[in-house]
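Predicted model, plus sequence, below.
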Amino acid sequence: MADPTTLSVSDLNRQARLMLERGFGDCWVEGEVSGLAKPASGHCYFTLKDDRAQVRCALFRTRARFAAPFANGDHIRVRGRVSVFEPRGDYQLIVEAVQPAGQGALLAAFERLKHQLSAEGVFVNARPLPYPPRHLALITSATGAAVRDVLAVLAARWPLVDVTLLPVPVQGREAVPAIIRAIALANNEQRFDTLLITRGGGSLEDLWAFNDEHLARAIFHSRLPVMSAVGHEVDVTLADFAADVRAPTPSAAAEQLVPDRRELMRRLSDARQRLVRVERLRLDQELQRLDYLRARLRHPGERLARQRQHLAQLEARLQRAMQQRLAQARQRQEMARRSLTRFDPAQQIAESRRRLEQASRRLNSALPRRLEVERNRLNALMRELNAVSPLAVLGRGYAIIENSEGSVVKRAEDTRPGERLSARLAQGRLSVEVKRRHKR
């Protein structure tokens, strides 16, 4: 029977693993990478060492996808938990996160400078940039990808902008003084109206020049508005905070600085089409209004024709009345003649002659009066007709003023000094020249 105090190898390794995992928990370890292996499984296995010791590390696939890249010889910091690989009894570190060594100190310095410069008011710039700029000063490396990206986007979107490259190193000891000198040079030039400070992505150490407090102050004191586009979207530097506008990438900065000419041309085409539609609609409305006014307009000749027709009707009625009365008189005369044959001829003749004479006198006296009444009515109608005639207005001393195109001039402001006009009078025309215009 086995001794109850004796442990199997499996039990020993398991208890050792539990004791290490419970005793240490998560911890940060710093050292140099060696023996890096990346099998097809996606896991990473490596050794972390210093000048006196080493420890095996395992970075499993689910964590390796999000870890910062590293290689043999890199000095890194890892966060993980101490454990034991039970089948072999190997003591190892299960890694959860990886970052370059020294980044923590840089981040602490970044936060300290950020707080200091914010308290000084260096991050309050928010001046609007000219849109689009006339002349852009581009401060970046002459050989980097950022300058190619910016120039390509500007050429595609808005080739009218002038761009002057002020080449500077964007990392290393010479970067900060070179960028500050470029900012001062651009501010002394009257031709520039916008500054763009940019570079491509990189590690925190690569971008550290743009976290310099002197550079941040130079950007803050710049006379010209400044756009900063340093690194990729996740990278943020003190230069970004000090600038008036920040862009996530160099290409995005170029897109924010200038409009897209293709989009403007499309919008211009849409506006032109809308304008054409509006003008066509307005023209149709005006043509309809003109047709309506033309239908309402009546020429004076038409009114004269109606008056002539009415006069002819009155004359015809007068003629019919006269003929009717003559017919009635003849009828009475015929009745008298017949009666004459039934009575004493001499007496009846004498009486009839007397009545005939009376009737003739009444007829002769009534006819001129009737003719006079109708003639007066006719004259009244003719006077009324003449009153509405444009020629009657001219007869009272008025004139119709026409320009060289034959259009009637209604307002003084429709003429200009020196213009030759024609004045139509009741009899004849006058050629006149405009000397001065008066509103009243």
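Sure, I can see it.

use CA for all of it now, contacts and neighbours both
Fine.

Quick check: F123 vs A247, distance?
As judged by Cα to Cα, to the nearest Å, F123 and A247 stand 15 Å apart.

residue contacts, V150?
Applying Cα atoms under 8 Å, 6 or more residues apart in numbering to V150 gives the contacts 250-251, 253-254.

nearest to Q313, of those residues?
A254 (89.6 Å; Cα to Cα).

Give the buried residues for stretch 152-162.
The neighbour-count check on stretch 152-162 (16 or more other Cα atoms under 10 Å) flags 153-154, 157-158, 161 as buried.

In helices, which of those appear?
153-154, 157 (DSSP state H).

how about the residues you listed in a markdown table, adding distance to E174?
Below are those laid out as a markdown table (distance: Cα to Cα, whole Å):
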| residue | distance to E174 |
| --- | --- |
| V153 | 28 |
| L154 | 28 |
| R157 | 33 |
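
Who wins on neighbours among the contacts of V150?
Among these, the one with the most neighbours (other Cα atoms under 10 Å) is P250, at 29 neighbours.

Just confirm that residue contacts A145, I think it does.
No - P250 is beyond contact range of A145, at 9.0 Å (criterion: Cα atoms under 8 Å).

Skipping adjacent residues, who's closest to R261 in space?
Leaving aside its sequence neighbours, R261 sits nearest to R157 (Cα to Cα, 6 or more residues apart in numbering; 5.5 Å).

who are the neighbours in contact with the one you found?
With the criterion set at Cα under 8 Å, 6+ apart, R157 makes contact with 255, 258-262.

Put this next to the previous one:
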Amino acid sequence: MHSPDHPTTPPRNVLTPSMLNRLVRGLLEDALPLVWIEGELCNVSRPASGHLYFTLKDAGAQVRAAMFKPKSGWLRFKPADGMHVLVRARVGLYEPRGEFQLVAEHMELAGEGVLRRQFEQLKARLDAEGLFEASRKRPLPRYARRIGVITSATGAAIRDVLSVLRRRWPLVEVEVLPVPVQGREAPPAIVAMLRKASAAARHDVLLLTRGGGSLEDLMAFNDEAVARAVHASAIPVVSAVGHEIDFSIADFAADLRAATPSAAAELLVPDAQALRRHLEQGLQRLRLLQSRRLQSQTQRVDHLLARLQAQRPQARLARDRERLAALQRRLHAALHERLRLHAHRLDRLHARLLAQHPRQRLLLLQRRLAERERSLRQCMNHRIDRAQLTLRHSARALQAVSPLATLERGYAIVFDRDGHVLRDARQAPAGTPLRARLAEGELSLRVTDEP
């Protein structure tokens, strides 16, 4: 036996406080990796570091807790003493002081967790029924003439919507369809207004909206009846409920979801200034195209006018006259040459006759000469007749297209003081002197302003 005055031999496995705390911390984290705890907040503090420190308590106990950045900055509400919250946390031990604590990963108001689960269950059920299918989403009208806004008539959302609509598209007609957006009376009122607006068919599009708030504040838009009324609406529905991070069942059932009421207003109407710039650019392109087209047509008209001037009756008559004169000159030259050749032959025959002096031969040659002379004259007369016939045909053809023939039928050609033909009455204002050519003679005229 050991004497009580002598110390016992110490054990081999001796723990230090650090080792003990580390061992306990490991045991706690392994046994309880993640837990949900509901309780009341107290001793809430947020130092300059941005971390959140608080105590979670109930009627019989309390436990210290901490929420570190950046998760503490993601909270949708400002924690304060006395709030009843639901916390998801890891159970641990703060080793330097050996204090039992919670390290919070998520925090929400105690009632919000139940509402969130109800939200997810309803969303899954309606999604399974096909209420959220993208194939049934209808496109919004490009230029809405009348918009129905289903919201509170006194809320901030309607002010934001009206401000954006007036700035972007003042032509649109906005009709506020007032309903309560919070409380038990809100869902049936929203359903009734949706059905009434759908049956009236007065609007091109409906906007269902309200400002931000907690999940409990937005529950009127997570109602099943509201979602089915949005889905059944005969008019396209845009949903803009809460802030950008908020989603409601009505958002999924609507034809389009907007992040905020102001964003919804921007989606519903075009920007008048941008549209004006687009129209001005289109007008400039149209004017440029019109100018180029007019220039091309003007060049074509000038070309056709030049061709017409080259083919007018006076020019054709002059060309035919020149051609006829050339044919006559050639004919006379050919006749003169043949006469010269025959005369030459006659001279040779006459010389031969003079050389031979036989009277019978002379008579024979004289007869042959007379026959040849008759034949030559007949040929000349025939050629002249053909030339004259051709000339008469050409004259009749020219007469048919000549403006003089038109004058013979009682028409007149009007010239201005410079001798240009007048084709448009607008070229001769009152008091303009004119000259009219008739079939026989000319008349001097002056334009009056009498009808």
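Looks like it arrived, so ask away. These numbers come from a predicted model, not from an experiment.

Quick check: the residue nearest the centre of structure 2 vs V226 of structure 2, distance?
Centroid-nearest residue in structure 2, with Cα atoms, centre = their mean: H278, separated by 9.1 Å. According to Cα to Cα, H278 of structure 2 stands 40 Å off from V226 of structure 2.

can you check S198 of structure 2 too?
13 Å.

Could you say which helix or strand holds the residue mapped onto L318 of structure 1 from structure 2?
Aligned counterpart of L318 of structure 1 in structure 2: L331 (TM-score structural alignment). Secondary-structure assignment from DSSP states H and E places L331 of structure 2 in helix 313-356.

now swap in A108 of structure 1 and tell me
Assigned by DSSP H and E, A108 of structure 1 belongs to helix 103-120.

once aligned to structure 2, how far is that helix on average?
Comparing helix 103-120 of structure 1 with its match in structure 2 after superposition yields a mean distance of 3.4 Å (mean Cα distance after the TM-score superposition for structure 1).

centre of the chain versus that helix, how much separation?
43 Å (Cα atoms, centre = their mean, to the nearest Å).

What ranges does the stretch 51-200 of structure 1 have for its strands?
Taking DSSP state E, counting those that start in this stretch, the strands of the stretch 51-200 of structure 1 run over residues 54-59, 75-85, 90-100, 135-140, 162-167, 194-199.

What range does the second one cover in structure 2?
Following TM-score structural alignment, the aligned partner range for strand 75-85 of structure 1 in structure 2 is 84-94.

what do you get for the first one?
Mapping strand 54-59 of structure 1 onto structure 2 (TM-score structural alignment) gives residues 62-67.

do the same with the last one
Alignment of strand 194-199 of structure 1 against structure 2: residues 205-210, by TM-score structural alignment.

about what we covered before: tell me the mean distance between the match of strand 75-85 of structure 1 and structure 1 once they are aligned.
Per aligned residue, stretch 84-94 of structure 2 averages 1.8 Å (mean Cα distance after the TM-score superposition for structure 1).

re the thing from before, quickly name whichever of the ones in helices among the buried residues of stretch 152-162 of structure 1 is closest to L166 of structure 1.
Nearest to L166 of structure 1, judged by Cα to Cα, of those is L154 at 16.4 Å.

Now do whichever strand or helix holds A350 of structure 1: distance to the chain's middle.
Element membership for A350 of structure 1, per DSSP H and E: helix 345-387. The chain centre lies 87 Å from the centre of helix 345-387 of structure 1; the measure is Cα atoms, centre = their mean.

returning to that earlier point: CSV for the buried residues of stretch 152-162 of structure 1, including distance to R77 of structure 1?
Compiled in CSV, those are given as follows (distance: Cα to Cα, whole Å):
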residue, distance to R77 of structure 1
V153, 39
L154, 41
R157, 44
W158, 46
V161, 47
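
Give me the contacts around stretch 138-147 of structure 2.
Contacts of stretch 138-147 of structure 2 (Cα under 8 Å, 6+ apart): 171-175, 202-207, 236, 255, 268-270.

Give me the buried positions along that stretch.
Across stretch 138-147 of structure 2, burial judged by 16+ other Cα under 10 Å covers 140, 144, 146-147.

now, which of the residues you listed sits nearest A59 of structure 2?
Nearest to A59 of structure 2 among the buried residues of stretch 138-147 of structure 2, with distances taken as Cα to Cα, is I147, at 54.0 Å.

how about the closest one, what's its partner in structure 1?
Under the alignment by TM-score structural alignment, I147 of structure 2 pairs with L136 in structure 1.

how many other residues sit next to F252 of structure 2?
Using other Cα under 10 Å, F252 of structure 2 is surrounded by 21 other residues.

Burial check on the closest residue to it other than its chain neighbours, number of neighbours?
Among residues not flanking F252 of structure 2 along the chain, F132 sits closest, at 5.6 Å (Cα to Cα, 6+ apart). Neighbourhood size, F132 of structure 2 [other Cα under 10 Å]: 22.

was I right about F132 of structure 2 contacting K123?
No - the criterion here is Cα under 8 Å, and F132 of structure 2 misses it with K123 at 9.1 Å.

Relative to D160 of structure 2, how far out is R319 of structure 2?
With distances taken as Cα to Cα, R319 of structure 2 is found 85 Å from D160 of structure 2.

neighbour count winner among those two?
Between R319 of structure 2 and D160, D160 has the larger neighbour count (other Cα under 10 Å), namely 17 against 12.

Tell me who's in contact with the residue mapped onto the more buried one from structure 1.
Counting by TM-score structural alignment, D160 of structure 2 lines up with D149 in structure 1. If a contact means Cα under 8 Å, 6+ apart, then D149 of structure 1 has 250-251 as its contacts.

right, and L238 of structure 1 touches D212 too?
Yes - at 7.2 Å, L238 of structure 1 counts as touching D212 under the criterion of Cα under 8 Å.

And those two? Which one has more around it.
Neighbours per residue, other Cα under 10 Å: of L238 of structure 1 and D212, the larger number sits with L238, 27 against 16.

could you list every residue that touches that one?
L238 of structure 1 makes contact with 110, 114, 210-213, 216 under the criterion Cα under 8 Å, 6+ apart.
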